[in-house]
Every structure is written in structure tokens, then in C-alpha cells.
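S.K.: Quick one: sequence plus predicted model below, questions after.
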Amino acid sequence: MSVEQVPEDVNGLRWLKSSYSGSGGGDCVEVAAGVDAIYVRDSKTVGSGPVLRVGRGEWTAFVALTAK
């Protein structure tokens, strides 16, 4: 599996909050789909926290595994 922290600007992506994130301000994960990767970040640290880039194949496998 290939996951890396993204050094480039990803503000042009359309970020979506995970449906599993609570509305109480706790676990807030956001994802965005790029051309060849999926990006993941913590919505509480937008602009200052890390953004992870995951290959589309790896993301598909992760979602399939967690959906069981």
C-alpha cells in the first residue's frame, strides 16, 4: 500500500466530510478525489495539518475491507 503526506497545495479539490464523522466536533475526516489519487485530511487542522494521498486502487481496497 502506498500512502504519503502531500507537500503540494490541494485546496482546489472538492472536499467531502465522511458520513462516519460525528457532528459533535470529534472525529472529522474529509476526503477528496483527484485524477489519480484520493486525498484524506482532518477537518480540524485544515491548512495546518497533513494531507495524505492514497492511490485509487488502495483506497478501493480499504473501503471494501471496511464495508464488511
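M.R.: The structure has been received and is ready for your questions.
S.K.: all contacts plus neighbour counts: C-alpha atoms, from now on.
M.R.: Will do.
S.K.: Show me which positions of the host helix or strand of residue 60 end up buried.
M.R.: Under the criterion DSSP states H and E, the helix or strand holding residue 60 is helix 56-66. Residues of helix 56-66 classed as buried: 56, 59 (neighbour count, 16 or more other Cα atoms under 10 Å).
S.K.: A further structure is provided below for comparison with the first:
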Amino acid sequence: MISPDLFGADFRKSSFSGGNNDCVEVATNLPGLVAVRDSKDPSGPALTFTPEVWRDFLAGVRDGDF
């Protein structure tokens, strides 16, 4: 069951994920919230972040911090 906070979330896979189904999906269409889930378990739990924290995380990935 999807959390009520995630109702209407439009999850998408990264264009870098390839075809192996071992990837995460991200929803950025919710006001004030970014949700991330495992593509193999779409009805399972999702992690949520503020847009600012998500942008900082992505910047760290691009900069090679992780």
C-alpha cells in the first residue's frame, strides 16, 4: 500500500538504469517532497527527502563525494 503522502507520485527510472531492473525510481512531482523507491518493490517503502536535501545529494554524486 502506498503511503497517503505519496498518492499521485509519478515515479520514474533513471535513464542510466539500463534494462536490468536493479534500480531506484524517483518521484519529483509532489509539492515539497522527493520520494525514492526500489523498482523491484513498487508497493514497498519509499524514502522521502525535501527537494533541497535531494539537490544536495545529487550535487554530491556529481562531484564524486559518494
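M.R.: Alright, I've got the coordinates. It should be emphasised that the depicted structure is a prediction, and the values quoted were computed from it without experimental measurement.
S.K.: thinking again about what came up before, where does the helix holding residue 60 of structure 1 end up in structure 2?
M.R.: Under TM-score structural alignment, the match for helix 56-66 of structure 1 in structure 2 covers residues 51-61.
S.K.: to the chain's geometric centre, what's the distance from the matching stretch?
M.R.: Between the centre of stretch 51-61 of structure 2 and the centre of its chain there are 12 Å (Cα atoms, centre = their mean, to the nearest Å).
S.K.: Once aligned, what mean separation remains between it and structure 1?
M.R.: Here the mean offset of stretch 51-61 of structure 2 against structure 1 after fitting is 0.5 Å, by mean Cα distance after the TM-score superposition for structure 1.
S.K.: Would you mind measuring from residue 15 of structure 1 to residue 68 of structure 1?
M.R.: Shown here: residue 15 of structure 1 relative to residue 68 of structure 1, a distance of 25 Å by Cα to Cα, to the nearest Å.
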